[in-house]
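J.: generate a structure from the sequence data that follows.
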Amino acid sequence: MEDEDEVLEALDKRLMQEVVITANEFGFMRGRSTTVAIFALRSVLETYRGGRQDIHVVFLHQEKMFDRIPEQVIWWSMKKYDRVTTIVRSIRGEMEEFSMRVGVHHGSALNSFLFSMATDTISEDLH
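T.: The predicted model follows:
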């Protein structure tokens, strides 16, 4: 089990080099504080309020999303990065425990990264 953890941690580092998560993604991201996100939102709201323009804000319950995000959404988000899909598929083929249908695999070193990548891709798609 320790060997699998080491492999997943190394994979996590490798994937973080391959994938650039946009600056507006704060959930489950190392070094990104939700305090900064709240401050940025407040600044945007004040700007729009002053100009009397409509603004739409979406809040997501990330803990619930984390447990319920479909596996297909994670794979869809990885298609943006060909090398990432190849790397994860090769690792996945060697590890039965990696298989999941709904939600991010708990206990994996990759869980927060895959979740952040998926929510970032969804966010980009909405723009």
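J.: make it CA atoms for all contacts and neighbour counts henceforth
T.: Will do.
J.: run a quick neighbour tally on residue 118.
T.: By other Cα atoms under 10 Å, 22 other residues sit near residue 118.
J.: pretty sure it sits in a strand.
T.: No. Using DSSP: H, G, I helix; E, B strand; the rest coil, the secondary structure at residue 118 is helix, not a strand.
J.: separation between it and residue 104?
T.: 10 Å (Cα to Cα, to the nearest Å).
J.: let's see this one next to it:
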Amino acid sequence: MENRKAVGPDEVPIQAWKALGARGVCILTNLYNRILSDRIMPDQWRLSIITPVHKGKGSVQDCGNYRGIKVMSHTMKLFERIIDTRIRQECTVSDFQYGFQPGRGTMDPIFALRILMEKHREKNMPLHFLFLDLQKAFDCVPREMIWWALRSKLVPETYVEIVRDMYRNSDSIVRTAVGDTTPFPITIGVHQGSALSPYLFSVILDELSASVQKLPQPWLLMYADDIALVDGDKGRLTRRVHAWREALENGGLKLNVAKTEYMACNSTDLTSLRIGDDTVERTDYFRLKTVKTKKALLD
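T.: Here you go, the predicted structure:
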């Protein structure tokens, strides 16, 4: 972990543990081993601080234009990294997922889609892209899906119970210019700002979509909660997205049709694409959203 990051409610920065050297390692080892044995973490870790940060666009008076940045205990985040490593050793997600996977990044799916596009242009064959957007996916996933997905992946019950305890009685306070609010419970979604959350969400999405992951790469590509469906036939693509929508909704996730985008190349069909009663307008470009930056997916 990097130094000089905002500290959680316990006000213990990571550099304090680094300054203790071998003594700090001994203290943390004893603490973490006790948590692994008892499967209960300290109650001080259950509280987090949320600071609203304006997105840089829209009215500052509109709460919808703010992003909540959650700050958690550094000691807890260090423990989360240990659990993250152990869970990754016990289960994997499909090769369709490129987000938060070692040795993978945004350039891999971008390259795959560009090569696919070039090959179809050479042969003058139609190609259709549908970029799915999930509505507040990390914030709205039911927590019961976390334990279900881990157990479906045959993760040892010890780690399942430890993860469940991390979400037990989790509270937050909002830090404002006039002071902090009183603590309030958060009962849905994965922890924002958590070192463990990205992989937990990947496991959930992988299990939910297992029944619809039928075509090989690059006909299906995922980066965290960004999903790209590709097909040479528009009708088949429509049927695929309906199957995806049903699979996602069965797990409590909702497809945001308003932000879902449809693109086509070498196609004489200039019409939009329909998902149920909703219409997805055709666009000329799409931008792949990542955690840190935005990169053009297709020029």
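J.: shared neighbours of residue 118 and residue 104 of structure 1, which are they?
T.: Shared contacts of residue 118 of structure 1 and residue 104 (Cα atoms under 8 Å, 6 or more residues apart in numbering): none.
J.: how about the helices in structure 2?
T.: 14-20, 22-38, 74-90, 107-122, 137-140, 144-152, 157-166, 197-208, 234-250 (DSSP state H).
J.: residue range in structure 1 corresponding to the first one, please.
T.: Against structure 1, there is no aligned range for helix 14-20 of structure 2 (TM-score structural alignment).
J.: and that helix, which residues are buried?
T.: 14, 17 (16 or more other Cα atoms under 10 Å).
J.: so how far is that helix off the chain centroid?
T.: Centre-to-centre, helix 14-20 of structure 2 and its host chain are 29 Å apart (Cα atoms, centre = their mean, to the nearest Å).
J.: packing partners for it?
T.: When contacts are defined as 3 or more Cα pairs under 8 Å, 6 or more residues apart in numbering; DSSP states H and E, helix 14-20 of structure 2 sits against helix 22-38.
J.: neighbouring contacts of the helix it packs on?
T.: Contacts of helix 22-38 of structure 2 (Cα under 8 Å, 6+ apart): 17, 18, 41, 79, 158, 162.
J.: need the counterpart of the third one in structure 1.
T.: By that I understand residue 41 of structure 2. That one, residue 41 of structure 2, aligns with nothing by TM-score structural alignment.
J.: could the helices of structure 2 be laid out in CSV, adding distance to residue 294 of structure 2?
T.: CSV is the format used below for these (distance: least, Cα to Cα, whole Å):
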stretch, distance to residue 294 of structure 2
helix 14-20, 29
helix 22-38, 37
helix 74-90, 26
helix 107-122, 11
helix 137-140, 18
helix 144-152, 28
helix 157-166, 31
helix 197-208, 18
helix 234-250, 24
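J.: wait, which of those helices is closest to residue 50 of structure 2?
T.: helix 137-140 (13.5 Å; Cα to Cα).
J.: show me the strands in the stretch 151-299 of structure 2, by range?
T.: Using DSSP state E, counting those that start in this stretch, the strands of the stretch 151-299 of structure 2 run over residues 171-176, 179-180, 184-185, 220-223, 226-231, 261-265, 273-275, 278-280, 286-289, 294-298.
J.: who wins for proximity to residue 128 of structure 2 among these?
T.: Here strand 261-265 is closest among the strands of the stretch 151-299 of structure 2 (Cα to Cα), at 4.4 Å.
J.: most tightly packed of the helices of structure 2?
T.: helix 197-208 (a mean of 22; mean count of other Cα atoms under 10 Å).
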